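Q: Predicted coordinates and the sequence they were generated for:
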Amino acid sequence: MVLNAAAPAVDLEEPSPPRPSFATSWVLLVSILTAAFLAIPTWRYDFFGDELYFVAAGAHRSITYADQGVLIPLLAHLADVLAPGSAPALRLPAVLMTAAAVVISAAVAHELGGGRTAQLVAAVAYGISPLAATQAVQLSTFSFDATLQAAIIWLLIRWIRTREDRLLVGIGVIAAIDLQVKWFIPTILLVLATAVFLAGPRELLWRSALWRGVAIFVLSALPGLWWQQTHGWPALAMSKVIGAEQDAAGGGPLACLPQMIGLCGLLGGLLAGWAFWCLARQRRLRPYIFMLVASGLLIVVVLVGHGRPYYTAGFLPVLFGIGAAALPYSMHDRGGRLLRVIAVPVVALSLAIITALLITLPQPASRVHGAIRSQADFAMRTSIYGYSGWSELTAKVAGAYRQLPEADRPKVIIAQNYWQAAALQNFGRDYDLPPVYSPNRGFGYFGPPPADTGAVLYVGLDGADPALRRQFGSVTVLTHLNVPNGFPGVNSDIAISLCRRPNHPWPELWPDMMDLHLPLGI
């Protein structure tokens, strides 16, 4: 359906009341309570592997990285400088971005004429959703990307209502910031542009302010594009690896869609479904029907591309706001009356569920039973029990290092996977361990050991000897690490070896060792 860009923003059959004000105090209160509530698990979960990688990446200055932009590593490095070893301090930016998404949900409801109740319903829906809990529990690219995407769409909706062109420049600025977080934002912008072209308002695409915003975005992308080009476009290769991991851990595209829905929660799911229904049927929402088209397009892109369920997360605060704002205009409709009747019990049940999850998770590691035999097992274990094993890994490596005569101790540690490398770099400071390198994923692009490096202490999966013996003249296994019911590739099935006499100079050896797949031994 192609709509007239000049379509009125109010329903001609249902005259709108005077425009309500933004419930600033109430929305901020919900946002603050959400932040305080969701900060609880940040004190209880051990570091996630990627969080340790962000800290390590922040210590290796670069204009961009193989798998992400510079913003998250810089923030992680700052947190490590201000509060070394503090997981809650590291995760504070993620909590704040989640709180900001709560405000955006309410702001979208306000833009579409929702009063205080609608704004609060939208804010609460996001605050008690599984998506918000996932977003706040760890520092991640998703933590920032979801909120920045939602901010872009909110500005687009506001432009449709007001036609203030400075908002389009703001979209370009926010997109440029998001590009320094995650390389997925070009896909989102393309989806939104396609939806606007198909559903309107097409006038948007010809505004000079939009193209000024595009210019800002393109200029911000040039350094990263140059880096990717000179390093063989690892971001493109990583997308295929992530797709394969998602299929293995999440069950593939057929399982991804229910997971997307599950991130909404009960209240959020009702509001998102109601938003789709009203966008398709309510005349006053016709100028915003691009959201219906864009949501469908994005779901298809994620499913076809074997993406992760949270790739659609940036649309959810917006859909919650649209659904909440649409409720008061639908009281004559049986569905609208039903939604308002069940709102209170749904909110109560949603709050009870999220409270139970925050209180009971993570479960103590002592309750773990059974080995991890697949990536699905690995994902389930980390969801219920969190990560663990960094201390055992670091202590074991330090013990192996110190058992060597001082004259024979290598000046370099090489870890087979980037989680191991990041853990050893972060926690090895307490043991005075030598510099850590890894050929795995983004860590490999930090570069090889110095060219004159001889012997190295190698930490990797037990059974890696055949590959190591092709790369080194001598390989001696010093010890093993195999914690019962541990994590493969972290504190289970690990061998620590002394590798001497590399068969080639490190600049030649390193490219052959580099691997984008996460070696977990499963």
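A: All right, it came through fine. Computed from a predicted model, the values in this text were never measured in an experiment.
Q: use CA for all of it now, contacts and neighbours both
A: Fine.
Q: For the residue nearest to the spatial centre of the chain, which non-adjacent residue is spatially closest?
A: By Cα atoms, centre = their mean, the mean C-alpha position of the chain lies nearest to Phe142, the distance being 2.0 Å. Nearest non-adjacent residue to Phe142, counting by Cα to Cα, 6 or more residues apart in numbering: Gln135, 6.8 Å away.
Q: circling back: quick one, what contacts the residue nearest to the centre of the chain?
A: Counting by Cα atoms under 8 Å, 6 or more residues apart in numbering, Phe142 makes contact with Gln135, Lys182, Tyr310, Tyr311.
Q: Quickly find the element holding Ile414.
A: Following DSSP states H and E, one finds Ile414 within strand 413-415.
Q: Outside of the helix or strand that that strand is followed by itself, which residues are in contact with it?
A: With elements assigned by DSSP H and E, the helix or strand that comes after strand 413-415 is helix 418-427. Contact with helix 418-427 is made by 49-50, 52-53, 55-56, 85, 390-391, 393-394, 414-415, 435-443, 459, 489-490, 518, as judged by Cα under 8 Å, 6+ apart.
Q: Below is structure B, check it against A:
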Amino acid sequence: MGAARDLPRFAALPVGIVVAVQAVVLTALSGRYGFHRDELYFVASGRRPDWGYVDNPPITPWLARASTALFGETPAGLRVIATLLGMATVVVVALIAREFGGGRGVQLFTALATALSSYVLVVSHMLATNSADVLLWSLIALFGLRLLRTGDGRWWLAVGAAAGLGLANKWLVLLLLSGLGLGVAIAGPLRVLRTWWLAAGVGIAAVLAAPVVLWQALHGWPLLTVAGGISADDGGENRLLFVPMQLLLLSPVLVPVWIAGLVRPWRDPALRWARPLAIAYPVVCAELLVLGGKPYYSVPLLLPLVALGAEPVLRWLGRGGATRRALTGAAAAVCVAVSVLIGLPVVPASTLNGPLLAMNKEPGEQVGWPDFAGSVAGAWRRIPDAERDTAVILAGNYGEAGAIERYGPELGLPQPYSPHMSYADWGPPPDRLVGPVLLVGRIRPGSPAARLITGCRAVAKHHNTEGVDNDEEGVVLSLCTLTRPWSAAWPQLRHYY
């Protein structure tokens, strides 16, 4: 669809080399630490396939199920799919650079910038909803830009397919679509809206997204409840950190590149058709500031802007002397080193505490889960033998429940329960389980849970062997009593945050 004869050839060999090295590095490091808490949740969700979950649509859990079924239920096996998604993202962003007329050198620069950026390293190392999201945003940008450049309405079919898959993974794609749509309304070309192919693309997106939307509607729109909680709890902090994080999350050295991308369509008449992309980014940022969304939500849109700004930045470097190039190279080397330290498990887990966790807490959440299950097993053995058959392990959050579900059976632990996120849908425990409650974590005073789970007596405190200061370090394990049957108590115990 659409002519590609005016474009440079795709730099398959240099981009392929970047992708091959990316695959080798990510694969070599994929098992260095352990599962992330979210990965444990996705693995558990994948065991219970559905058209939706409380806090995310189904694509990522389905990918987790497929990856672990093919490659094993280990961190390395799960992360094969994250590596593949990261590789595909690099290729797509390089194709976007080609869409702007970028030749071999520009495409290679764009591929390197994408593969080595902090955000892409993080979401390519571990499986997250963002792992697929960054690829889908990049695909929508590529197909949308091809539509704008060629005027060939058939590209609406590809845009619709990518948007439908995006809605089946994360609803944030609506922000991207609204930003691009407003950009076209403001800057044109309006001819792309005057075609029946647009309706066909919308229809494809609607068909792909319909089961996911229907599931959410039938379950009371829990995804919107979770989003509202994020805004209410973290909205102020998110707004305060939003601008600084835009400068840091991709890489500080790439800030001039994507700023050049924002400016270029307004200076180059030949790229007038790309102005909607330059408009979309500030629109999405404004929407996130109003909604109190997390700063990293807009970062995938920076990658097409890097592709757009690569050529003028490389020209600027080419016009400079050796000093300019040396200083730029030194700054780039420092930023790449920092990105690797932040995004990949290259240091021993015992050295994470301090600046590295302050810049990115996610590596810490990949440490100590087998130890955690061992702590729970030790507390479980404190229950008298005669009472264990009717006892319940109640985890405070989905990461804890996922860890116990994954590592508990080999330690003699039963199926855990948790009222957090979709784990609440997979409960409650049977009412016949009237014995002690092994509570993981503390109950907030004055909450409904405080009236339903009483008499708590601390029997253990978890510490991971690496000494990493993560969310589970120091968690208290208590034996408690349930005051009402589980079926009656469960709706009041349920929580989203």
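A: Sure, I can see it. All figures in this text were calculated on a predicted structure; none of them were measured in a lab.
Q: TM-score of the superposition?
A: Once superposed, chain against chain, the TM-score is 0.88 (TM-score structural alignment, normalised by the length of structure 2); 488 aligned residues with a Cα RMSD of 3.1 Å.
Q: picking that back up, any idea whether the counterpart of the residue nearest to the centre of structure 1 in structure 2 is helix, strand or coil?
A: By TM-score structural alignment, Phe142 of structure 1 lines up with Asn130 in structure 2. Three-state assignment for Asn130 of structure 2 (DSSP: H, G, I helix; E, B strand; the rest coil): helix.
Q: State the span of structure 2 onto which the strand holding Ile414 of structure 1 is aligned.
A: The alignment of strand 413-415 of structure 1 onto structure 2 (TM-score structural alignment) spans residues 393-395.
Q: Give me the residues contacting that stretch.
A: Counting by Cα under 8 Å, 6+ apart, Ala401, Pro414, Gln415, Pro416, Tyr417, Ser418, Pro419, Val437, Leu438, Leu439, Val440, Gly441 sit against stretch 393-395 of structure 2.
Q: Let me see the contact set for the alignment partner in structure 1 of Leu198 of structure 2.
A: Aligned by TM-score structural alignment, Leu198 of structure 2 pairs with Leu210 of structure 1. Residues near Leu210 of structure 1 by Cα under 8 Å, 6+ apart: Asp165, Leu168, Val169, Gly172, Leu204.
Q: Please pull up the equivalent of the second one in structure 2.
A: When you say that, I think you mean Leu168 of structure 1. Taking TM-score structural alignment, the alignment pairs Leu168 of structure 1 with Trp156 from structure 2.
Q: Distance check, the alignment partner in structure 2 of Pro439 of structure 1 against Lys294 of structure 2.
A: Here Pro439 of structure 1 is matched to Pro419 in structure 2, going by TM-score structural alignment. Using Cα to Cα, to the nearest Å, Pro419 of structure 2 is found at 24 Å from Lys294 of structure 2.
Q: Looking at those two, which has the bigger crowd around it?
A: Using other Cα atoms under 10 Å as the criterion, Pro419 of structure 2 and Lys294 rank with Pro419 on top: 24 against 19.
Q: shouldn't that one be in contact with Trp490?
A: Yes: the criterion here is Cα atoms under 8 Å, and Pro419 of structure 2 meets it with Trp490 at 7.2 Å.
Q: what do these two both touch?
A: Taking Cα under 8 Å, 6+ apart as the contact rule, Pro419 of structure 2 and Trp490 both touch Gly427, Pro428.
Q: All the strands of the stretch 301-450 of structure 1, residue numbers only.
A: 413-415, 436-437 (DSSP state E, counting those that start in this stretch).
Q: cool, the stretch 151-300 of structure 1 as well?
A: Counting by DSSP E, counting those that start in this stretch, the stretch 151-300 of structure 1 contains no strands.
Q: follow-up on the earlier one: in a markdown table, list the contacts of Phe142 of structure 1 along with neighbour count.
A: Output for the contacts of Phe142 of structure 1, formatted as a markdown table (neighbours: other Cα atoms under 10 Å):
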| residue | neighbour count |
| --- | --- |
| Gln135 | 28 |
| Lys182 | 20 |
| Tyr310 | 21 |
| Tyr311 | 19 |
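Q: Next, check these against the helices and list the overlap.
A: Among those, the residues falling in helices (DSSP state H) are Gln135.
Q: Out of the contacts of Phe142 of structure 1, the closest to Tyr385 of structure 1 would be?
A: Proximity of the contacts of Phe142 of structure 1 to Tyr385 of structure 1 (Cα to Cα) peaks at Gln135, which lies at 17.3 Å.
Q: surely that closest one meets Ser143?
A: Yes: between Gln135 of structure 1 and Ser143 there is a contact under Cα under 8 Å: 4.8 Å.
Q: Quick check: neighbours shared by the two?
A: The contact sets of Gln135 of structure 1 and Ser143 overlap at Ala94, Thr98 (Cα under 8 Å, 6+ apart).
Q: so what's the counterpart of Ser117 of structure 2 in structure 1 up against?
A: When structure 1 is aligned by TM-score structural alignment, Ser117 of structure 2 is paired with Ser129. By Cα under 8 Å, 6+ apart, Ser129 of structure 1 lies in contact with Leu263, Cys264, Gly265, Leu266, Leu267, Gly268, Ser350, Ile354.
Q: ok, so of these, who is nearest Pro223 of structure 1?
A: For the contacts of Ser129 of structure 1, the closest approach to Pro223 of structure 1 (Cα to Cα) belongs to Leu263, at 34.2 Å.
Q: Thr114 of structure 2 versus the alignment partner in structure 2 of the closest one, what's the distance?
A: With TM-score structural alignment as the criterion, Leu263 of structure 1 lines up with Leu249 in structure 2. Distance, Leu249 of structure 2 to Thr114 of structure 2, by Cα to Cα: 12 Å.
Q: Show me what the helix or strand Leu131 of structure 1 falls within is packed up against.
A: Taking DSSP H and E as the criterion, Leu131 of structure 1 maps to helix 130-136. Helices and strands touching helix 130-136 of structure 1, by 3 or more Cα pairs under 8 Å, 6 or more residues apart in numbering; DSSP states H and E, are helix 24-38, helix 87-111, helix 141-162, helix 253-281.
Q: try 10 Å
A: Here helix 130-136 of structure 1 touches helix 24-38, helix 87-111, helix 116-127, helix 141-162, helix 253-281, helix 316-326, helix 334-360, going by 3 or more Cα pairs under 10 Å, 6 or more residues apart in numbering; DSSP states H and E.
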